[in-house]
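Colleague: sequence first, predicted coordinates after that:
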Amino acid sequence: MTTMQQTISPVDGSVYVTRPHASQTEIQQALTLAERAQKNWAGTDLAERQAICAKAVEWFEAHQAEIGLEISWQMGRPVRYAKGEVAGLAERARYMIAASETALAPVTLPDKPGFTRYIRREPVGVVAVIAPWNYPYLTAVNSIVPALLAGNSVILKHSAQTPLCAERLKAAFDAAGLPEGVFQFLHLSHDDTTALIQSTQISHVAFTGSVPAGAHVEQAVAGRFIGVGLELGGKDPAYIREDADLDAAVETAIDGAFFNSGQSCCGIERIYVHASVYDTFVEKAVAIVNQYTLGRSDDPDTTLGPLVRASAADFVRGQIAEAVAQGAVAHIDEKNFPLSKAGTPYLAPQILTQVDHSMRVMHEESFGPVVGIMKVSSDEEAIALMNDSDFGLTASIFTQDIDTGITLGEQLETGTFFMNRCDYLDPALAWTGVKQSGRGFTLSVLGFEALTRPKSFHIKTLG
């Protein structure tokens, strides 16, 4: 019996997409096809792989408006911002297409009389990509495009909240002329996803999601000796030094906290502000947040959409209520955001002060439109608090003293250090995390390493 998955839109609670889960026969057919297609694909010239990926990007750009609207209805991002994800996909994909020339080139060694020596980078085989709903294309493209460029085939399992994204990726690669079987998607249950990545025909797993789910992926493939990339949670901090350009710092950090309704892996969830500028920072931050318009994602005037589902909003409501009961001060009046109601995905943004690290809102990932702001008296105090976390995806410092900022950044336990910016992935830099934010990395020339295996050639010249 075929089971079905439903995508409930956070916009109005309607069923937006219904899709059948793949059957066991369909799963095995996909694996067999991917394995067979990969062998031929690996033999194509890199230039051909690059050209096909570039054409897929052009397809996305031609369909930007409709894709943006689909994102809004599936996961709730305001339509005025949603189509920007296509621009981000294009930026990352085009960088990786260009970088593949260098990243996939053989490693040459100094001459050694009588010998020829070099190292080739060969594809690992069939790559399983498990993608989340919050940035459904940006998270997926990080692994899919370099995997294909490296000569692998890909099977994508996308979130049940954003199934159309998997289908649009397939349409783009089909239109670009990618050979059959090189890129496929499957709509799967959790149990069948586990079975997929346990298959001996899968050679690498790229996963983006929660810490518990990441632990499950690791356990599922234990003993198979295959590569696993895990991009997991975050509780990313920002520090506003006393010499910061305050207007720029407030605008940047607050946007980093509330964009996408706070549903960003690298969104700012904790802010530490030097005592000398603390009051002014909080005042300016509250003014910005009070200008947000909470509304339906398909309304072009909306600047803050609903969370992905009511349970996610209620989780954040619980964090806020608990913090206030413990002495935190809430600065945003929920009455100014009339759509915000318990039991719905619509949640008013919130700024909390008088917070500390005993409160869940300061150490447990929120993934919603709330940020706690703490006063600090020194760089040393700020760094200690920023590092006091189970996570380490990104961290930001706002300062006009670049040299001191870099020195402080070197002390932070994080995968990416930002100065005077936040919440952005530069495709030329490795995207990685420490602690419970995961392991492995994507993007940059280094991102190809997990998707290839080195093969050494050691040739003795005769005669």
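Modeller: That came through fine. Residues are numbered from 1 along each chain as shown.

Colleague: make it CA atoms for all contacts and neighbour counts henceforth
Modeller: OK.

Colleague: the most centrally placed residue in the chain - nearest residue in space that isn't next to it in sequence?
Modeller: In the chain, the C-alpha nearest the mean C-alpha coordinate belongs to Thr139, at 4.4 Å (C-alpha atoms, centre = their mean). With sequence-adjacent residues excluded and distances taken as C-alpha to C-alpha, 6 or more residues apart in numbering, Thr139 is closest to Ala131, at 6.5 Å.

Colleague: quick one: contacts for that neighbour?
Modeller: When contacts are counted by C-alpha atoms under 8 Å, 6 or more residues apart in numbering, Ala131 is found next to 139-140, 156-159, 207-209.

Colleague: and which of these is nearest to Gly43?
Modeller: Of all the contacts of Ala131, the one with the least separation from Gly43 (C-alpha to C-alpha) is Leu156, at 21.9 Å.

Colleague: so which elements touch the host helix or strand of that closest one?
Modeller: Taking DSSP states H and E as the criterion, the element that holds Leu156 is strand 153-158. Strand 153-158 is packed against helix 24-42, strand 126-131, helix 138-149, helix 163-176, strand 183-185, with contacts defined by 3 or more C-alpha pairs under 8 Å, 6 or more residues apart in numbering; DSSP states H and E.

Colleague: go again with 7 Å.
Modeller: The contact analysis (3 or more C-alpha pairs under 7 Å, 6 or more residues apart in numbering; DSSP states H and E) places strand 153-158 against strand 126-131, strand 183-185.

Colleague: following element in sequence after the shortest one, please.
Modeller: Think strand 183-185. Scanning forward in sequence from strand 183-185, with DSSP H and E defining helices and strands, the next element found is helix 190-198.

Colleague: got the angle between that next one and helix 24-42?
Modeller: Between helix 190-198 and helix 24-42, the angle comes out at 30 degrees (axes from the mean of the first three to the mean of the last three C-alpha atoms, to 10 degrees).

Colleague: give me the contacts around helix 190-198.
Modeller: Contacting residues not belonging to helix 190-198 are listed as 128, 205, 220-221 [C-alpha atoms under 7 Å, 6 or more residues apart in numbering].

Colleague: check which helix or strand covers Val273.
Modeller: Taking DSSP H and E as the criterion, the element that holds Val273 is strand 268-274.

Colleague: next, the one to line up against it:
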Amino acid sequence: MTKTIQCISPVDGRVYAERPCLSMPEAEAMAARARAAQPGWAARPLAERIALVQAGVAKLNEMKPVLVEELAWQMGRPTRYGGEFGGVNDRTAYMSEIAAQALAPMVVEASDSFERRIEREPVGVVFVLAPWNYPYLTSINTIVPALIAGNTVVLKHASQTLLVGERLAEAFHAGGVPEDVFQNVVLDHATTEALIGARAFNFVNFTGSVGGGAAMERAAAGSFTGLGLELGGKDPGYVMDDADLDAAVDSLMDGAMYNAGQCCCGIERIYVHESLYDAFVEKAVAWVKGLRLGNPFEEATTIGPMANKRFAQVVRDQIADAITDGATALIDPALFPEDDGGAYLAPQILVNVNHEMRVMREESFGPVVGIMAVKDDEEAIAAMNDSPYGLTCSIWTRDAARAAAVGARVETGTVFMNRCDYLDPALCWTGCKDTGRGGSLSVLGYYSVTRPKSYHLKKVTK
């Protein structure tokens, strides 16, 4: 019997989409087609590959009204935010712009006697396992540089966003990328792991949970398949004594609550200098009370349901445990139309928290944030580093030198000053500790999907 994957809509709990999984023989044939198509794709001029990728993204933009509605049904994001097209377009444009430079040979010598250089060669077949929270943006991070660099790409999307992979394939094929060069697939876990173990792919990029990343490493063990892993996060914000308080509240609370808190680099814990703590908390509570939880298709809705009721339950449990252990919840859930045990979850601010509580240590990935007072930079640095994760940190101050000095001591992938929850395509998107390994975007993003090849050409025989 054919196994199927279902997307349960968080909006109303119904089965919104259902697709059959490929059998193992079908999956092996798919991988073989991707491998066979790769040399011909890589042989095309770089400018042609760039043009075809850009055409595919242009076709995706033409589908925007449909895609925004589908996203709301699949993972609950309010339609008022218009999808992810700004980031998709910016990242595609930047990676296209720097491609020639990033992929250019590194010439060591070009003389009458020797030609010595290092070239970047595509790895071959790139397998992208994409998450549901930013399903277009996170996919584009790898798909665009992988295709431009001359690889073929196989995309497996999360079950919660089944239709996204289909839409990406539809757009890229309409833009002229051959079907075997970019394939969207539906696979179960066992088939996925078997393909990785059998060296069906040359590079695997996975964005998801720490447990999922560990499963990828186990599947690839002994195969020497390259892995890029963006896993969990528990990103901190630190508000220094000289911060612009209103700006800090507005950005950090948006970073904590946007997309119902379901952001890889969302703010999940905030440390505020004791001199600003009371004022920050008061303003943060007022900010959250201004949110409107509801149907993502209504224009007034600013926070929709979480993507799945089981994700919401994780957050409910963390909040309940924290309160039992002495935390104080500052937002009355009665202000928001929660559904009991469902995907609609009221946002919450917790104070009187500590690092013994799950909500301050484990990834929440939901609309909750804990706020603690600190007396100085040393205490803030220790608190920010007291985490198994390291994706981003957000530092609020008027002193760039101080921010850089503190940031240098924080175990993280990106240091932000006076902003948060943002991805700059010119900078490498990376993390440390249990957040994973590898990097995407920037010039370094091309290095993930290529390998160095050295040429030592002696032009004389004596």
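Modeller: Looks like it came in fine. Just so it is clear, the structure is predicted and the values come from calculations on it, not from any experiment.

Colleague: thinking again about what came up before, tell me which of the helices and strands packed on strand 153-158 of the first structure sits most buried.
Modeller: Across these, the average number of neighbours (mean count of other C-alpha atoms under 10 Å) peaks for strand 126-131, which reaches a mean of 27.

Colleague: now that one on the second structure. Mean distance?
Modeller: Average distance between strand 126-131 of the first structure and its aligned residues in the second structure, after superposition and using mean C-alpha distance after the TM-score superposition for the first structure, equals 0.6 Å.

Colleague: re the thing from before, what's the spacing between the residue nearest to Thr139 of the first structure and Gln64 of the first structure?
Modeller: As defined by C-alpha to C-alpha, to the nearest Å, Ala131 of the first structure lies at a distance of 20 Å from Gln64 of the first structure.

Colleague: ok, now Gly151 of the first structure?
Modeller: Computed with C-alpha to C-alpha, the distance linking Gly151 of the first structure and Gln64 of the first structure is 27 Å.

Colleague: do Glu101 of the first structure as well
Modeller: Shown here: Glu101 of the first structure relative to Gln64 of the first structure, a distance of 28 Å by C-alpha to C-alpha.

Colleague: so which of these two has more stuff around it?
Modeller: When Glu101 of the first structure is set against Gln64 and neighbours are counted by other C-alpha atoms under 10 Å, the residue ahead is Gln64, at 18 against 15.

Colleague: and the gap between Val443 of the second structure and Val449 of the second structure?
Modeller: Distance from Val443 of the second structure to Val449 of the second structure, by C-alpha to C-alpha: 11 Å.

Colleague: tell me which of these two has more neighbours.
Modeller: Between Val443 of the second structure and Val449, counted using other C-alpha under 10 Å, the more crowded position is Val449 (30 against 20).

Colleague: ok, the aligned partner of that one in the first structure - contacts?
Modeller: Under the alignment defined by TM-score structural alignment, Val449 of the second structure is paired with Leu451 of the first structure. For Leu451 of the first structure, the set of contacting residues under the criterion of C-alpha under 7 Å, 6+ apart consists of 123-124, 147, 150.

Colleague: try 8 Å this time
Modeller: Residues counted as contacts of Leu451 of the first structure (C-alpha under 8 Å, 6+ apart) are 123-124, 146-147, 150, 152, 204.

Colleague: the residue nearest to Ala307 of the second structure when sequence neighbours are not counted - how many residues pack around it?
Modeller: The shortest distance from Ala307 of the second structure to any residue that is not its chain neighbour, by C-alpha to C-alpha, 6+ apart, is 4.3 Å, and that residue is Met75. By other C-alpha under 10 Å, the residues close to Met75 of the second structure number 27.

Colleague: residues in contact with the counterpart of Gly392 of the first structure in the second structure?
Modeller: Matched by TM-score structural alignment, Gly392 of the first structure corresponds to Gly390 in the second structure. With contacts taken as C-alpha under 8 Å, 6+ apart, Gly390 of the second structure has the following neighbours: 233-235, 411-413, 431-435.

Colleague: at 10 Å instead, please
Modeller: Shown in contact with Gly390 of the second structure (C-alpha atoms under 10 Å, 6 or more residues apart in numbering): 231-236, 265, 384, 410-414, 430-436.

Colleague: among these, which lie within helices?
Modeller: Applying DSSP state H to these, the entries found in helices are Met384.

Colleague: now do the shared contacts for Val443 and Val449 of the second structure.
Modeller: With contacts taken as C-alpha under 10 Å, 6+ apart, the residues that reach both Val443 of the second structure and Val449 are Pro145.

Colleague: wait, Phe367 of the first structure touches Ala257, no?
Modeller: Yes - here Phe367 of the first structure reaches Ala257: they are 9.5 Å apart, a contact under C-alpha atoms under 10 Å.

Colleague: who has more neighbours, those two?
Modeller: Neighbours were counted for Phe367 of the first structure and for Ala257 using other C-alpha under 10 Å; Ala257 has more, 31 against 27.

Colleague: how far away is that one from Val371 of the first structure?
Modeller: From Ala257 of the first structure over to Val371 of the first structure the distance is 7 Å, taken as C-alpha to C-alpha.
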